[in-house]
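Enquirer: Structure here, sequence nowhere to be found:
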């Protein structure tokens, strides 16, 4: 198989054979008796097989003679500190912490909740759970007590692993009081917590319940408590990761051990064109799916060097932080959110800081997490002297890319605005509300034909009914992505917005993503968001919010007028786009997603709550004030 089409066709002809072949890259303690089992619409991969994810991420590399290879680079721009761990060193720490967990009664199938900042101990805790066959649930560090308590009650962990604090530019966030409050609020009670004490904020430990990380590691070392990897079924859960939704029962996405490793190992080479020994950097957080898949598990299972970065794309100390890390650590490929590059561009519109660094080893930038508008991609291409900037699309639920430019198979032509083509494992259709397939260039709901491939969620934690209702019920025979878009005549997918962000203007269904693409092309605009707000005459009308590049001194009214004219020129009067407003910043989650739904509720005067995932709640007041001034609402 030499090209994308051959590879994709080979998968379609024999899906089970394709993944059975990919599974040869993984060490199995016991082989599968059945590659795929489908029951009542639910699928399980590599049934009967036994394996261990920690073994595949660490032990087997050390056993193969690669113990001296760098596994993890901790780069804290917050502290100006870099620490490197070889595979042998990381294995030693993980084995010891597995001993700590074991001494606290953690065994196969137990849940351990991890509430940590971006420190190496977070990865160590995840891998130690995997070593014992325990199921980890990582909650983004700094989440409010109520959200943490909800997850404690759903996952019912035996133990929590945390740290005394996390760091944000200009402030220290004490985690321990947040955790204590969550424990107090939760109905389920954990038996113990293990707290990693950081020097900038020491936590007060509760006697008999809270234990010091370092002291516990020292005890395990003294007792030579270094347990071996526990064999688990390929279909056993590795982790539960809660989606960032804030309403109703939390959705705990389950990830199995076997299919997860097969998919991630396959993707490292075929999607990202990374070889063992290469340095790969996913600039995300271990609290999100990207951190699970491409900071911890994917790179380590593949035998790479992975970077764990504590900092922000700007302000730690400037908009050149990403370039410094790429240069200093010889990064071959990087993966981050488009939001990060919009922030860098806003602070350094001419990309002047790039020239300070040697990026000779850097080959390709990947973007995902939110729609990558063509203007951001083109700016990044220019800043990176023409290196490829590749958009790709996936979700917490899928665990790995669904649509991408498969750089390790064949570099396909880039079409701006499209994450390119479906990968093997994903047969993607665009359908209308009645599940009827739509033709090329017609916007509808994006769905994936069942069964889902290895690596995708098999169900929700303790909530199979919720899984069926959320993902399978609306489009029988398909998985509902809740994203909207279209496919062109070449099979390229265009993801335009969440299904909820398709607005109905006087009977015309319009994509807010298409409007954002036009507004982002304005030379003064760093980033933007478009929402549909209620209108008595037309049902909904779009309103645009513009964040300007640093140093723009032109009158706001001129830029807003030009933005309206751009939409009229490129989309037409049908868009009914008459209002653009300049704002200092947009409300975002900590992972960089714009909170359009909350903005819409504010604009429509509906009841709204501050989302638990928001980066800075104060921004919602700013948006409210701008809307009041601009719309008189």
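Expert: Happy to help now that I have it. These figures come from a predicted structure and were not determined experimentally.

Enquirer: only C-alpha atoms for contact and neighbour calcs from this point on.
Expert: Fine.

Enquirer: Just the buried residues of stretch 23-39, please?
Expert: 23, 26, 27, 28, 31, 32, 35, 36 (16 or more other CA atoms under 10 Å).

Enquirer: Surely the fourth one is within a helix?
Expert: No - when the secondary structure is assigned by DSSP: H, G, I helix; E, B strand; the rest coil, residue 28 falls in coil instead of a helix.

Enquirer: Go ahead and confirm it touches residue 51.
Expert: Yes - using CA atoms under 8 Å, residue 28 is in contact with residue 51, at 4.7 Å.

Enquirer: what about the nearest residue to residue 525 once chain neighbours are set aside, how many residues close to it?
Expert: Once flanking residues are discounted, residue 525 sits nearest to residue 548: 4.5 Å by CA to CA, 6 or more residues apart in numbering. The tally of other residues near residue 548 (other CA atoms under 10 Å) stands at 23.

Enquirer: measure residue 548 to residue 581 for me?
Expert: 11 Å (CA to CA, to the nearest Å).

Enquirer: Next: residue 72.
Expert: 44 Å.

Enquirer: So for the two, which sits in the more crowded spot?
Expert: More neighbours surround residue 72 than the other of residue 72 and residue 581, with 26 against 22 (other CA under 10 Å).

Enquirer: Go ahead and report the secondary structure state at the more buried one.
Expert: Applying three-state DSSP: residue 72 is strand.

Enquirer: Return the residues in contact with it.
Expert: 84, 85, 86, 87, 90, 305, 306, 307, 308 (CA atoms under 8 Å, 6 or more residues apart in numbering).

Enquirer: Next up, a structure to set beside the first:
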């Protein structure tokens, strides 16, 4: 399954394009199937339908856990690094993880959860989060993990969209020096969630919580009483595995659905190849399991490969900005996968936090979430890798399920700030605004994919039309990524940023409409418009233009009120970095807001605003420029 040379990469890529079904069948047959598949692929981008291995049956946990009990039962599977650096790390072997997953699978079954039911998981980064995810997969329940920083309203929206039957949470959470309520937030959400029958609560902070009789249960008590015997449910390859909500260009988050078979095959294959994982190595992905990176490359990808995966509860700057480097030494980490935001933030703290740290165990470095700019690439290469570790600057999305364009560690010649080459099975194409293919090298265009790969999005939960219109209608016959891209003279790809109304904030996609809806809920706000702008740490920051009903008496206080509203409605991750109060917005005569102009002002480029003569009131632009922050 693993590519070992550049020539082998080119051969594998050629086969994956010329004979994709033969190529992916060969990969898929390396897994354990309850019922072998006979049909590899059935697809149609026009009406959007994709099915991989559809007549096969399997269970992803049988391949991520049971398979390894024969060969590496006592090897570490998950290494839990707690928030407090002085606390003892906890290691779960494959045997121990298997037993706990089986126990919690039975806990869910005992509460009436059956195949196809949806389970919402809202937890901090503790081993039980991974256990809950795997337990759902084992019994065929569909997990919907909600990032622990989201608000009660955001949780309620996600629970109601997929009609979750059970919520799994904790009493509280710790991140750095903060204690965060979890159960309390869930309780606030459930006021408007009629589908939820049970709430299972794991103790983490010993925070006093309200436990409602008949609905709320303690994890520990239920697990103690459950059997460790739970055979894996036979799942059709196309049965849904999980729903993960992502922002779109409209205000309502959309539930991206991934299925069991194709997702298993693709995440395992890309993990093994991109990181060039070797048996016995320690892999440290810093992502939260609430995001797709945590799903694919902290839980499923590593475990499918029998890897040792580090799960970190805390933040990179607590108790100081050397925490990542201390973890790497403590657990002899070989492969380190983090976000550009974290790298740039740690750069900003100065080199004293990394100088003298023992990072000699590192062999491969990775980056995910957004392109890694050249300055950060060189710092990462020099200070963390000491020039000895290849950097895999990976491009992919929630919707793709796995890595798409990326160097293969130690094999692909690197170029700073470039995602380099597509992985086998990935067929990128650049098009202009009219959908015409831009051929050759040294060109720019909108990035699309013209052929399905096994872990491609199958639908948006409960709304297939939204999936079709979002990803397959802009350029018929193609999957549109929403990203702009450059292909250089060597055929290397470099992502140049979003071209739709979605911002990339610290590697997390947030829709402009979602933030605008939250701002507009604040009393006194008439209308708002939100754009992204360059930010030294986060890559992109959020710039909000806000029209108030009456002139603000105290701008700073109103800004704080608006920030509190956004935090309450979405969560702190969506708070605007800058709020400018304006008297009007640049609109066309048909009422469309010209965000292009607002983006230019936010970027500080007011000399190249383009044609403003079509605006309903061109004078609005001068007013906005004069008040720019």
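Expert: Yep, that arrived. Quick caveat: nothing in here was measured; it's all calculated off a predicted structure.

Enquirer: from what I can see the residue nearest to residue 525 of structure 1 touches residue 346, true?
Expert: Yes - Residue 548 of structure 1 lies in contact with residue 346 (CA under 8 Å); the separation is 7.1 Å.

Enquirer: Common neighbours of the two, please.
Expert: Common neighbours of residue 548 of structure 1 and residue 346 (CA under 8 Å, 6+ apart) are residue 526.

Enquirer: which of the contacts of residue 72 of structure 1 lies closest to residue 179 of structure 1?
Expert: residue 308 (23.3 Å; CA to CA).

Enquirer: Could you tell me how many residues sit around the closest one?
Expert: Neighbourhood size, residue 308 of structure 1 [other CA under 10 Å]: 26.

Enquirer: Show me what it aligns to in structure 2.
Expert: Here residue 308 of structure 1 is matched to residue 311 in structure 2, going by TM-score structural alignment.

Enquirer: got the buried residues for the one helix or strand residue 179 of structure 1 maps to?
Expert: Counting by DSSP states H and E, the element that carries residue 179 of structure 1 is helix 175-185. Going by neighbour count (16+ other CA under 10 Å), the buried part of helix 175-185 of structure 1 is 175, 176, 178, 179, 182, 183, 185.

Enquirer: where do the helices sit along the stretch 401-550 of structure 1?
Expert: Assigned by DSSP state H, counting those that start in this stretch, the helices in the stretch 401-550 of structure 1 fall at 464-467, 512-520.

Enquirer: got the contact list for the last one?
Expert: Here helix 512-520 of structure 1 makes contact (CA under 8 Å, 6+ apart) with 371, 373-376, 496-497, 501-503, 525-532, 542, 544, 563, 566-567, 570-571.

Enquirer: need the contact list for residue 579 of structure 1.
Expert: Contacts of residue 579 of structure 1 by CA under 8 Å, 6+ apart are 542, 543, 544, 560, 564.

Enquirer: Residue 535 is in contact with the second one, correct?
Expert: The reference is to residue 543 of structure 1. No - with contacts counted by CA under 8 Å, residue 543 of structure 1 stays clear of residue 535, the gap being 11.2 Å.

Enquirer: Now the buried members of the contacts of helix 512-520 of structure 1.
Expert: Counted by 16+ other CA under 10 Å, these give 371, 373-376, 496-497, 501-503, 525-532, 542, 544, 563, 566-567, 571 as buried.

Enquirer: State the helix or strand in which residue 359 of structure 2 lies.
Expert: Residue 359 of structure 2 belongs to no helix or strand, assigned by DSSP H and E.

Enquirer: That one - how many residues pack around it?
Expert: Residue 359 of structure 2 sits with 22 neighbouring residues when counted by other CA under 10 Å.

Enquirer: repeat for residue 179 of structure 2
Expert: 12.

Enquirer: Regarding it, what is its secondary structure?
Expert: Assignment for residue 179 of structure 2 (three-state DSSP): strand.

Enquirer: Now check it against structure 1: what is it aligned to?
Expert: Correspondence of residue 179 of structure 2 to structure 1, assessed by TM-score structural alignment: residue 172.

Enquirer: Leaving out chain neighbours, which residue sits closest to that match?
Expert: That would be residue 166: by CA to CA, 6+ apart, it lies 6.0 Å from residue 172 of structure 1.

Enquirer: Just the contacts of residue 72 of structure 1: which are in strands?
Expert: Judged by DSSP state E, the contacts of residue 72 of structure 1 include 84, 85, 86, 305, 306, 307, 308 as members of strands.

Enquirer: What range does the following helix or strand past the helix holding residue 179 of structure 1 cover in structure 2?
Expert: For helix 175-185 of structure 1, the succeeding helix or strand toward the C-terminus, using DSSP H and E, is strand 192-196. With TM-score structural alignment applied, strand 192-196 of structure 1 matches the range 198-202 in structure 2.

Enquirer: Relative to structure 1, what is the average displacement of the matching stretch?
Expert: Here the mean offset of stretch 198-202 of structure 2 against structure 1 after fitting is 0.5 Å, by mean CA distance after the TM-score superposition for structure 1.

Enquirer: which ones are touching the match of residue 308 of structure 1?
Expert: 78, 79, 80, 81, 125, 126, 127, 284, 285, 286, 298.
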